[in-house]
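Peer 1: Pasting the sequence and the predicted coordinates here, then a few questions.
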Amino acid sequence: MSGEPKPRTPPAWWFSDKTPPWHARLLARIYAGAVALRMRLLRMGVLRTHRLAVPVIVVGNVTVGGTGKTPLTIALVQRLRDAGFTPGVASRGYGRQDESTPAWVDADTAPELGGDEPVLIARRTGARVRVDRDRVAAGRALIQAGCDVILCDDGLQHYRLQRDIEIEVIDGQRRYGNGQLLPAGPLREPAERGARCDFRVLNGGEPGFGEWPMRLQHDLVQPMRGGRARPLASFAGQRVHAVAGIGHPQRFFEMLRTQGIGVVPHAFDDHHAYRAADFAFGSELPVLMTEKDAVKCSAFAKDWYFSVPIAAQLPEAFWVGLLSRLASIREPT
């Protein structure tokens, strides 16, 4: 529809062989200098860092945009709990109304107050979730609440909080794009930063040396007005309105197409604050949306609106390696 919000798209040169414009290259050099200065001040101890009393696992990415961090964080919570830990999740809560105020997030928290990703994590896992710009303060609050391991969602560049394990998540389709720093490219830090992480997880695509493959399983869909889940494959041969307000909407649309579903795509900005008017598509085809989007649309969902949950699947060897690393942290030497 003509009134549908148009999502911001990355510059064409980020993921192509086009040369970035001169002003983007100039700004990238300034940004590179700022990144290098920050790292130097951290190494010199001018910028203080803080260690928590329990292990900290950071999940993040070197690039801008969605790579699959939230499904991996959910899987980490579930696997750590199975191993006997009491994990808590620290997040900034990007997109919530008042990002300056720390808050606890649970399954009933409104997404506009807790942030869409933290609410989704709380609903899927039941773990304690704390949103705070200050990840150190969030971690301390989680420890006081009884957590014995902290998962920091999207915190790779939040260096004030010392970490014991770093996990980089990589988009297997786009990887590092043109390999340049912002705004000439999609990189928050130089690409070699990822090589310093303890684990590198590849979301889709063929893993290279030192990369762990992650597959996102999406077998079922959940009616948003309640009722029994049904197979995603049951929509094969049908046309649907597909809604995605995530970092890389095309990934969701392509996943549906691989199931033989006729996709009418509707891409929105990441963390978009949905209104009922956004769904005035002009036809009552089934509406399929990502689970992250669905948490913000339950108040006005129709009978033909469906959420598509995903689950991160990783090799068992990844979990063995992670738990082994976690067990060795701070052991007496």
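Peer 2: Arrived safely. No experiment lies behind these values; they were computed from the predicted model shown. Numbering: from 1, shown residues only.
Peer 1: hey, let's count contacts and neighbours off CA atoms from now on
Peer 2: Fine.
Peer 1: did I read that right, Ala75 in a helix?
Peer 2: Yes. Under DSSP: H, G, I helix; E, B strand; the rest coil, Ala75 sits within a helix.
Peer 1: contacting residues around it?
Peer 2: Residues in contact with Ala75 (Cα atoms under 8 Å, 6 or more residues apart in numbering) are Ala311, Ala312, Gln313.
Peer 1: For the stretch 201-333 of the chain, just list every one of the strands.
Peer 2: With DSSP state E, counting those that start in this stretch as the criterion, the stretch 201-333 of the chain has strands at 211-217, 220-223, 230-231, 239-244, 262-267, 287-290, 305-308, 311-313.
Peer 1: Of these, give the one that comes closest to Ile329.
Peer 2: strand 211-217 (21.4 Å; Cα to Cα).
Peer 1: Scan the contacts of Ala75 and report the most crowded one.
Peer 2: Ala312 (19 neighbours; other Cα atoms under 10 Å).
Peer 1: All the helices of the stretch 51-200 of the chain, residue numbers only.
Peer 2: Taking DSSP state H, counting those that start in this stretch as the test, the helices found in the stretch 51-200 of the chain are 69-82, 111-114, 116-125, 135-144.
Peer 1: Go through the lengthiest helix in the chain and flag the buried ones.
Peer 2: Longest helix in the chain by number of residues, with DSSP state H as the criterion: helix 22-44. Buried positions in helix 22-44, judged by neighbour count with 16 or more other Cα atoms under 10 Å: Ala24, Arg25, Ala28, Arg29, Tyr31, Ala32.
Peer 1: residues in contact with that helix?
Peer 2: So helix 22-44 is contacted by Leu47, Arg48, Thr49, Gln180, Leu181, Leu182, Pro183, Ala184, Glu189 (Cα under 8 Å, 6+ apart).
Peer 1: one more time with 6 Å, if that's ok
Peer 2: For helix 22-44, the external contacting residues (Cα atoms under 6 Å, 6 or more residues apart in numbering) are Leu47, Leu181, Leu182, Pro183, Ala184.
Peer 1: Who are the contact partners of the closest residue to Leu80 other than its chain neighbours?
Peer 2: Leaving aside its sequence neighbours, Leu80 sits nearest to Pro87 (Cα to Cα, 6 or more residues apart in numbering; 6.7 Å). Pro87 makes contact with Cys147, Val149, Ile150 under the criterion Cα under 6 Å, 6+ apart.
Peer 1: Second structure for comparison follows:
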Amino acid sequence: MNKIEQSWYKNFSFLTLVLLPLSGLFWFISTLRSVCYKLGLFEQFKCDVPVIVVGNISVGGNGKTPFVIWLTQYLQQHDLKVAVISRGYGGTSEVYPLFVDSSITTAQAGDEPVLIQRRLGCPVVVGPDRKANIKLLNTNYDLDVIISDDGMQHYKMGRDIECCIVDSERRFGNGFLMPAGPLRETTKRLKSVDLVVENGGADNFNYQLQASTLLNVATGEKTEALLDSGHAVSAIGNPARFEKTLQNSGVKLLSTAHYRDHYAYTPADFEKYNDEIVIMTEKDAVKCRAFAKPNWYFLPVDAKPSTAVINKLNLLLKEKGILNGL
């Protein structure tokens, strides 16, 4: 985390004061843009297939991906054909839109889309042009729902349901817009969102992360051995939550290493560990599989939404005609 990001989670700092004028400019431009879409001055495209956006109002990892995976599986359990679109942050492809399959690397598509595709096996398309992503999906599949991983601020894209994920620990930082703070939009935006879900915390509308069995990074197989210690490595928005989960499961952390979110690992990053055990997140593992050692492991986690979240989601899905009989 760089100095600017560190300042976001302090009550106030000199750096915050310096950056406030830029935040004012950011607010003016983003508000003007939003108003132009509301007034119809900027054209918004509407998809024939219902679109559910899972996003946030702050930068950094808030826990969208676990909720996207859960939501996709939940809709599939109701016999709906679901696909996922994403910007593909961190990936660089020569061709967009890009279908993500087993041959696509995180360098091409980004870590989260690759993780989602490997977990779910559903159609996943990445690219900066969400309209083109949706068009490609509709050309190749007969879909019932499209889930947009992020895109709350992409007002050009019409949407039927908006789900905003909030990190219960970091929440909205110092409450300022970028770059003085972590917010993409003010917290007033939450009033227009269909469903606000806390990642962790005690709010009625929350989901808890449930850790699964450690898997081998290289093979994806379960480990039968109980690991009592290891080096924790992560490139996610909130590494403290991952490390706490490991400790609560009885793993002694020999060391911790934090990299920026979506960091592209190289073998050199792990040379200091020699042949010792390394434990990482699932998002990290998809980037390290090609050069992983036999004693590297990752911890899959699953989102477990509260009853309040499921009930509200069912109501929204029924209102939009996506699911009937709920």
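Peer 2: Nice, thanks for sending it over. Here the structure is a predicted model, which means the values were calculated and not measured.
Peer 1: circling back: report the distance from the longest helix of the first structure to the chain centre.
Peer 2: Here helix 22-44 of the first structure shows a centroid-to-chain-centroid distance of 25 Å under the convention Cα atoms, centre = their mean, to the nearest Å.
Peer 1: Please name the nearest non-neighbouring residue to Leu214 of the second structure.
Peer 2: That would be Leu299: by Cα to Cα, 6+ apart, it lies 4.9 Å from Leu214 of the second structure.
Peer 1: and the one you found, how many neighbours?
Peer 2: Neighbours around Leu299 of the second structure, by other Cα under 10 Å: 21.
Peer 1: swap in Asp160 of the second structure?
Peer 2: Applying other Cα under 10 Å, we find 17 residues neighbouring Asp160 of the second structure.
Peer 1: And the one 10 residues further on, by the same measure?
Peer 2: Using other Cα under 10 Å as the criterion, Arg170 of the second structure is surrounded by 13 other residues.
Peer 1: Tell me how far it lies from Leu20 of the second structure.
Peer 2: 20 Å (Cα to Cα, to the nearest Å).
Peer 1: same deal with Asn199 of the second structure?
Peer 2: Taking Cα to Cα, one finds Asn199 of the second structure at 28 Å from Leu20 of the second structure.
Peer 1: and what of Phe291 of the second structure?
Peer 2: When Phe291 of the second structure is compared with Leu20 of the second structure (using Cα to Cα), they lie 43 Å apart.
Peer 1: Leu47 of the first structure matches what in the second structure?
Peer 2: In the second structure, Leu47 of the first structure lines up with Phe42, judged by TM-score structural alignment.
Peer 1: And for that match, the neighbour number?
Peer 2: Using other Cα under 10 Å, Phe42 of the second structure has 14 other residues around it.
Peer 1: Doesn't it belong to a strand?
Peer 2: No. Applying three-state DSSP, one finds Phe42 of the second structure to be coil, outside a strand.
Peer 1: Leaving out sequence neighbours, find the closest residue to it.
Peer 2: According to Cα to Cα, 6+ apart, the nearest residue to Phe42 of the second structure is Cys36 (5.6 Å).
Peer 1: before we move on, what about Arg257 of the first structure?
Peer 2: Val263 (6.5 Å).
Peer 1: ditto for Gly65 of the first structure
Peer 2: Gly247 (4.6 Å).
Peer 1: which position in the second structure aligns with that neighbour?
Peer 2: Match for Gly247 of the first structure (TM-score structural alignment): Gly237.
Peer 1: Give the full set of residues in contact with that match.
Peer 2: Gly60, Gly61, Asp261.
Peer 1: Measure how buried Ile161 of the second structure is and give me the count.
Peer 2: When neighbours are counted by other Cα under 10 Å, Ile161 of the second structure registers 18.
Peer 1: what residues are up against it?
Peer 2: Counting by Cα under 6 Å, 6+ apart, Ile161 of the second structure has contacts Ile52.
Peer 1: how much space between it and Glu319 of the second structure?
Peer 2: In terms of Cα to Cα, Ile161 of the second structure sits 10 Å off from Glu319 of the second structure.
Peer 1: And for Asp269 of the second structure, the neighbour number?
Peer 2: 11.
Peer 1: same check, this time on Arg119 of the second structure
Peer 2: Quick note: Arg119 of the second structure (other Cα under 10 Å) scores 11 neighbours.
Peer 1: what do we get in the first structure for it?
Peer 2: By TM-score structural alignment, Arg119 of the second structure lines up with Arg124.
Peer 1: Can you report how many residues neighbour the nearest residue to its match once chain neighbours are set aside?
Peer 2: Closest residue in space to Arg124 of the first structure, ignoring its immediate chain neighbours: Ile74 at 7.1 Å, by Cα to Cα, 6+ apart. Number of residues near Ile74 of the first structure (other Cα under 10 Å) recorded here: 22.
Peer 1: Likewise for the one 10 residues further on?
Peer 2: The criterion is other Cα under 10 Å. On that basis, Gly84 of the first structure has 9 neighbouring residues.
Peer 1: any idea how far Gln78 of the first structure is from it?
Peer 2: Gly84 of the first structure is 10 Å from Gln78 of the first structure, by Cα to Cα.
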